[in-house]
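Asker: Dropping the sequence and predicted coords here.
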Amino acid sequence: MILVTGGTGMVGAHLLLHLLQQNEAVRAIYRSEKSLLKTKNLFQLENCLDLFDKIDWIQADINDIPALEKAFTNVTEVYHCAALISFDPKDEDQLRKVNIEGTANMVNCALDFGVEKFCYVSSIAALGDTKNGEKIITEATEWNPEKNHGDYALTKFGAEMEVWRASQEGLNVVVVNPGVIFGKGFKSGSGELLQKIEKGFPYYTKGSTGITSAQDIVAIMTELMNKNIFGERFTIVSDNVILQDLLNTLADNLHKKRPYFYVKPYITSMAWRLDWLVSKLLFQKRTFTRATAKSSHSVDIYDNSKIIQQLNYTFTPMKDYLATVSLAHQKAL
């Protein structure tokens, strides 16, 4: 039996579909009945509703040990995809609770129940920091604790430390660090970007980021597990793209006006400070932080050569995939 956490999120839902198409027996954790609809929607988009009924759903939380123990019964493999994604400093405690403590609970249960294989979905946010003059980030790039990191990045890095601790205790683990993930059927994550473009988002920067498709990450994860490749981490990035180019591509796919207002670094510097002030005065969640302002102008390049060489893997062309995702988004409106 394979256990998947985060089965109602983009990666977890695509992973469940992929595993079921490979005739695997899968169990998935969910928190509410409403959240199941997101996964069911994906299966419907792919004309695979019959497979959805084969999932062994268990209502649980990764910070609820008794519920987790029930979920781990007879499990031999685990894909830990569940995470909290937030860039609001007010969510620091919850980010630590879910991403670090939750991951610690998962690997501890995996050790206690004799799980044979464990795959953890981290993020490029948890990769290291380039030094002055460097631009390329690999799996071996060192994390600099003195640099300013957002709470999300810090907690994903902390979660990885729990996974590597479990590895030292005998658990077979592999870690994947995906870039921004695009996939069908989800309004959260990269889906929020599509919604902004749909509404006429006018702003762009000239920073860069790494992107990948949901279908690539789940294919890579399962192949790593099937080939028993453990004790390694892999950067999962199909393409490194300039943010302006990415936004233009999405706007073109959705037949919307391209973003036209270039936001210079000094403007984003003022913007995150203004956002902080507004959040204090109106008791609102932060929408733009210092960390996101910095990342919007970063031009680091994420090196994917390790996974390509390890699996002889060919990534899905992102231009075509983004067109497919955009079309699915339009149909869902």
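Answerer: Nice, thanks for sending it over. Numbering: from 1, shown residues only.

Asker: contacts, neighbours, all on C-alpha from now
Answerer: OK.

Asker: Spell out which helix or strand contains residue 66, please.
Answerer: Using DSSP states H and E, residue 66 maps to helix 65-71.

Asker: go on, residue 58?
Answerer: Per DSSP H and E: strand 56-59 holds residue 58.

Asker: Residue 324 now?
Answerer: Residue-wise, residue 324 maps onto helix 318-332 under DSSP H and E.

Asker: Just the strands from this structure, written as ranges.
Answerer: 2-5, 26-30, 56-59, 77-80, 117-121, 136-137, 173-178, 180-182, 203-204, 208-213, 232-236, 239-242, 261-262, 301-302 (DSSP state E).

Asker: For the fourth one, which outside residues touch it?
Answerer: The one in question is strand 77-80. Residues from elsewhere that reach strand 77-80, judged by C-alpha atoms under 8 Å, 6 or more residues apart in numbering: 1-6, 103, 106, 110, 115-121.

Asker: chain center to that strand, what's the gap?
Answerer: Relative to the centre of its chain, strand 77-80 is centred 15 Å away, using C-alpha atoms, centre = their mean, to the nearest Å.

Asker: ok, structure two:
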Amino acid sequence: MALVFVTGGTGFIGSHSVAALHRAGHRIRLLARRESAVRPALEPLGLHPADVDVVLGDITDATTVTRAMTGCDAVLHAASIYSFDSRAHRRMQSVNVDGTENVLAAARWIGADPIVHVSSFAALIPTRGRPLDGNLPVGKPRERYMATKAEAELIARQHQSDGAPVTITYPMATLGPHDPHLGDQSARLRSLLLGRLPIWPTGGYPLGDVRDVAELHADAMRPGQGPRRLLAPGRYVSTSDYLRTARFVTGHRLPAVFLPTPAVLPVGLLTLALQRICPWHIPVEYGAIYACHCDARLDERTAPAPSRPFAETMLDTVRWLHESGHLTRRAAGRAAPA
């Protein structure tokens, strides 16, 4: 089995992917900025820090990346800042774009095969009515996080054009248990259950389960496949279906008003500006509204199907939010274990 160099292994998708790679028999060398972040991310998934080789460093430092990667057989680049918070814009550009160039260039230099770059469906929107597919042109989204993922996508595709064995994966918006940093999707579900999101835009977006994404990355660790682009399993979920599922899972009424996205986008732009000066996170985010406005769909005939019903994914997420202390038993409703 391969020695796999992993970035972003203490994040949501990254930690689950590390666990899946370990189950598949691979050895892991994990690049982390803080050693203290490794145990909280991996232990809930059944891993001990001793199960991986931890190297301290930052993907924005090209020299450190190359030195840490030397001797590895394959690479999984999952490091990314996923946030619609305007306060993270500068760091986002450095990590998502410059860091991707550093990692992929180093991976080519050491001769890694495969080199798996974790992109996002957001790098492909707006799709202008076409279903999501890895062969779509790189999108030109009007939101900063999505724009950095599109820039990183251009870098990865250039390496593919050069013939490098780069596999690009496209996770959907992702839910599931054990989110080390309470990322955007988990935080939005929590805000909904706490009654902080009474107004919702129409439209929707594709959603997937983090465990399916992790298995995709473990399956992608086969050398000799050449450049590839792989959609992660997912399904299109309208905002009304999202609310309906949350009501079913928790047993709560969760009253909400739905407005057309053109009417809600200006509110998102206002909160985007306010967030720059507000020390507290504002749950109404322009990026989430814009994603609903783009309303990206999947072709159910060709897109990989999720392994679980959406209600099960949401149930597991809510249950974990309660068990980890992010939700009270009352907020989790009947999703909380008896």
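Answerer: Done, it's in. Just so you know, these numbers come straight off a predicted model, no measurement behind them.

Asker: returning to what we had before: against which helices or strands is the helix holding residue 324 of structure 1 packed?
Answerer: Under the contact criterion of 3 or more C-alpha pairs under 8 Å, 6 or more residues apart in numbering; DSSP states H and E, helix 318-332 of structure 1 touches strand 208-213, helix 243-253.

Asker: and it, how far from structure 2 on average?
Answerer: Overlaying structure 2 shows helix 318-332 of structure 1 at a mean distance of 2.0 Å from the equivalent residues (mean C-alpha distance after the TM-score superposition for structure 1).

Asker: Please tell me which residues of structure 2 that helix aligns onto.
Answerer: Under TM-score structural alignment, helix 318-332 of structure 1 corresponds to residues 310-324 of structure 2.

Asker: Neighbours of residue 73 of structure 1, how many?
Answerer: When neighbours are defined as other C-alpha atoms under 10 Å, residue 73 of structure 1 has 12 of them.

Asker: scratch that, residue 283 of structure 1 is what I was asking about
Answerer: Using other C-alpha under 10 Å, residue 283 of structure 1 has 9 other residues around it.

Asker: okay, the helices and strands packed on helix 318-332 of structure 1 in CSV with distance to residue 236 of structure 1 and mean neighbour count next?
Answerer: Output for those, formatted as CSV (distance: least, C-alpha to C-alpha, whole Å; neighbours: other C-alpha atoms under 10 Å):
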stretch, distance to residue 236 of structure 1, mean neighbour count
strand 208-213, 7, 23
helix 243-253, 18, 19
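
Asker: Now do the same contact list for the closest residue to residue 88 of structure 1 other than its chain neighbours.
Answerer: Distances taken as C-alpha to C-alpha, 6 or more residues apart in numbering put residue 286 closest to residue 88 of structure 1, at 5.0 Å, once the chain neighbours are dropped. Residues in contact with residue 286 of structure 1 (C-alpha under 8 Å, 6+ apart) are 87-90, 275-276, 279.

Asker: ok, those vs residue 185 of structure 1, which is closest?
Answerer: Distance to residue 185 of structure 1 across the contacts of residue 286 of structure 1 (C-alpha to C-alpha) is lowest for residue 87, with 22.6 Å.

Asker: What does that closest one correspond to in structure 2?
Answerer: Under TM-score structural alignment, residue 87 of structure 1 pairs with residue 84 in structure 2.

Asker: Contacts only, for that match.
Answerer: 144-145, 184, 285-288.

Asker: Mind doing that once more with 7 Å?
Answerer: With contacts defined as C-alpha atoms under 7 Å, 6 or more residues apart in numbering, residue 84 of structure 2 is in contact with 145, 285, 287.
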